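1. fold the following.
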Amino acid sequence: MMRIVLCMTFLVFTQSAWADGANVSTSAGFAPEQDALPVPPPDGAIVLFDGAGTNRFLSKSGDTVNWPIEQGSLVSARGQSRSNHIVSALHFRDADIHVEFMLPPKGPGNSGIYIHGNYELQILNSQGVKEPEMQHMGAVYGFAKPLVNAALPPGQWQVYDIRYRAPRRNDKLEIVEEGSITAWLNGQLVQKDTRFGEPRSVYHPYRYNTTDYLKKIWERQKKNQTGPVFLQDHDAAVRFRNVWVKPLDERAFFYEP
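-> Sure, this is the predicted structure:
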């Protein structure tokens, strides 16, 4: 049996809910500090992983994750068909998302951040790429290539800060207002007010090698526009640390088996 645990008493909101309406900007006033890593979570942020005992991620089946923790970092572990993703117990609608990561010294270092399971901020060894495309670091995979190539070499800590506004749906579950993403990578703006509608990838977690647990989340998500963030397995031992989410409205809660 699933249970929904409301956690409003644990969340401190410093921004009021955004009003619904077209052309809401996710870039206005969003200039995160990324010069010195790790970046401390701000007031109102919910820590998902800190390497010191807090780990609010679950497996795709809602069980304990099997990604190892090494030297305070959560390391992506290979699974069946490149789909051993992990999913946050925290669900939210609109939010700021912070993820620090390190690519392995060899290989493509392929991974990603699936926001609401549908929209992927790409992680990939893209250093030196002169004209990055939609498969390179900084892209919203399948929707928009990065504005610049901000990728650092493997073996260095890198950082994404993402402001996410979920698509709005009507009672028929049709998108009536596109979502929006603004993203900073390693101190450079890589996405600005990037709009998106229905998911495009056939490989996102709700479609490819999915589970009953994720199917329930997806059905609920379409109705309420609230969902988790995933860290992607794509056969690369990418390291993650200091992962936190700051909800931008009052809809965040924990959803656990």
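2. could you use CA atoms for every contact and neighbour count after this?
-> OK.
3. can you pull the buried residues of stretch 61-81?
-> 62, 65-67, 72-78 (16 or more other Cα atoms under 10 Å).
4. all helices of the protein, in order?
-> With DSSP state H as the criterion, the chain has helices at 212-224.
5. I have a second one here; can you model it like the first so I can compare?
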Amino acid sequence: MHKKTLATAAAVVFSATLFAQSKPEETEVWEPVPTVVTPGKVNTDAPSDAIILFDGKNLDQWASVNDPSQPAKWKVSGGIFTVDKSTGNIQTKRSFNNYQLHIEWRIPGNITGTGQGRGNSGLFLASTGAGDDGYELQILDNYNNKTYVNGQAASVYKQTPPLVNANKKPGEWQVYDVIWTAPKFNADGSLQSPARVTAFFNGVLVQNNTELLGPTQYIGKPSYKKAHGASPIKLQAHGDKSEPISFRNIWIREL
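-> Take a look at the predicted model:
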């Protein structure tokens, strides 16, 4: 038999053997079955397995950062709550590792100021101590307000600028949807894997599995200096002179 014919015949036999050993069922995975979760009626509504952090009625899920034994004292009215700069930052009573977070915020329509002094606040994805310690996703009015790009809205503050500027006008509600992967540490306190964040700003991807270099550092370069576990989520009462911002519809899903 001709060599080419032999090669063709061998290929046919090999293909037939391979086909006989491969069935669709061999690559079908049936268990474990995913848990059933009922979505909200619209994407901004909390799904059935979410923890509601603010339902428009009270701040029972929040505490003062200055004294976590004391309740948060920001102002609740009309289904929203507003920063009270005189009482300082607030944080969740619960601590979290990895999660999906939804939060809506609004810059006042009569906002004044420029740069970082224009509706400044911050969403600390993990609070590692008092004051402004933690990992901050910036909240600011950048609809028509120039500042350093790693300090504008949706930046990982002083680390990574947002991919795009997706700000709405002051006075309109804005939305962050965040996937947070907490850092991991070895037994000796050294870093095992860094924190990562994916964030959508008003439905637009602005942080794509971004690796954080450490907790937020206002001056100097960030680094992981101390190990920590599950942490509260914190909202900042920034000291700028502009009108305070408001929040509503906050929920979280632990991952």
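6. sorry, back to before: and the buried residues of stretch 61-81 of the first structure, which two are furthest apart?
-> Spatial extent of the buried residues of stretch 61-81 of the first structure (Cα to Cα) is set by the pair Gly62 and Gly72 at 22.6 Å.
7. where exactly do the strands run in the stretch 151-257 of the first structure?
-> Secondary structure of the stretch 151-257 of the first structure (DSSP state E, counting those that start in this stretch): strands at 157-165, 168-169, 175-177, 179-185, 188-196, 229-231, 239-247, 253-256.
8. for these, which one sits closest to His85 of the first structure?
-> Taking Cα to Cα as the criterion, strand 229-231 is the member of the strands of the stretch 151-257 of the first structure that comes nearest to His85 of the first structure, at 5.7 Å.
9. other residues contacting the closest one?
-> Contacts with strand 229-231 of the first structure, where a contact means Cα atoms under 8 Å, 6 or more residues apart in numbering, come from 85-88, 90-91, 111-117.
10. list the contacts of the equivalent of Glu178 of the first structure over in the second structure.
-> The alignment partner of Glu178 of the first structure in the second structure, by TM-score structural alignment, is Pro194. Shown in contact with Pro194 of the second structure (Cα under 8 Å, 6+ apart): 182-184, 211-214.
11. repeat the analysis, applying 7 Å as the threshold.
-> Residues near Pro194 of the second structure by Cα atoms under 7 Å, 6 or more residues apart in numbering: 183-184, 211-212.
12. could I get the buried residues of stretch 61-81 of the first structure in TSV, plus columns for distance to Tyr141 of the first structure?
-> Formatted as TSV, the buried residues of stretch 61-81 of the first structure follow (distance: Cα to Cα, whole Å):
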residue	distance to Tyr141 of the first structure
Gly62	25
Val65	25
Asn66	26
Trp67	24
Gly72	28
Ser73	25
Leu74	23
Val75	22
Ser76	19
Ala77	22
Arg78	21
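13. on that earlier part again, what about the first structure, which of the contacts of Pro194 of the second structure hold up?
-> Contacts conserved in the first structure for those, using both residues aligned by TM-score structural alignment, their matches' Cα atoms under 7 Å: 183-184, 211-212.
14. go through those residues and name the one nearest Ala153 of the second structure.
-> Nearest to Ala153 of the second structure among these, with distances taken as Cα to Cα, is Leu212, at 16.5 Å.
15. matching the closest one against the first structure, which residue comes up?
-> So, by TM-score structural alignment, Leu212 of the second structure is matched to Phe196.
16. with Thr8 of the second structure instead?
-> In the first structure, no residue is paired with Thr8 of the second structure, using TM-score structural alignment.
17. Three-state assignment for Thr8 of the second structure, please.
-> helix (DSSP: H, G, I helix; E, B strand; the rest coil).
18. relative to Phe14 of the second structure, how far out is it?
-> As judged by Cα to Cα, to the nearest Å, Thr8 of the second structure and Phe14 of the second structure stand 10 Å apart.
19. to which residue of the second structure is Val99 of the first structure aligned?
-> So, by TM-score structural alignment, Val99 of the first structure is matched to Ile103.
20. please apply the same query to Arg56 of the first structure.
-> In the second structure, Arg56 of the first structure lands on Gln61 (TM-score structural alignment).
21. do the same with Gly128 of the first structure
-> Using TM-score structural alignment, Gly128 of the first structure pairs with Asn144 in the second structure.
22. over to Asn149 of the first structure?
-> Using TM-score structural alignment, Asn149 of the first structure pairs with Asn165 in the second structure.
23. okay, now its match: neighbour count?
-> The local packing of Asn165 of the second structure (other Cα atoms under 10 Å) involves 17 other residues.
24. one more: Lys106 of the first structure?
-> 11.
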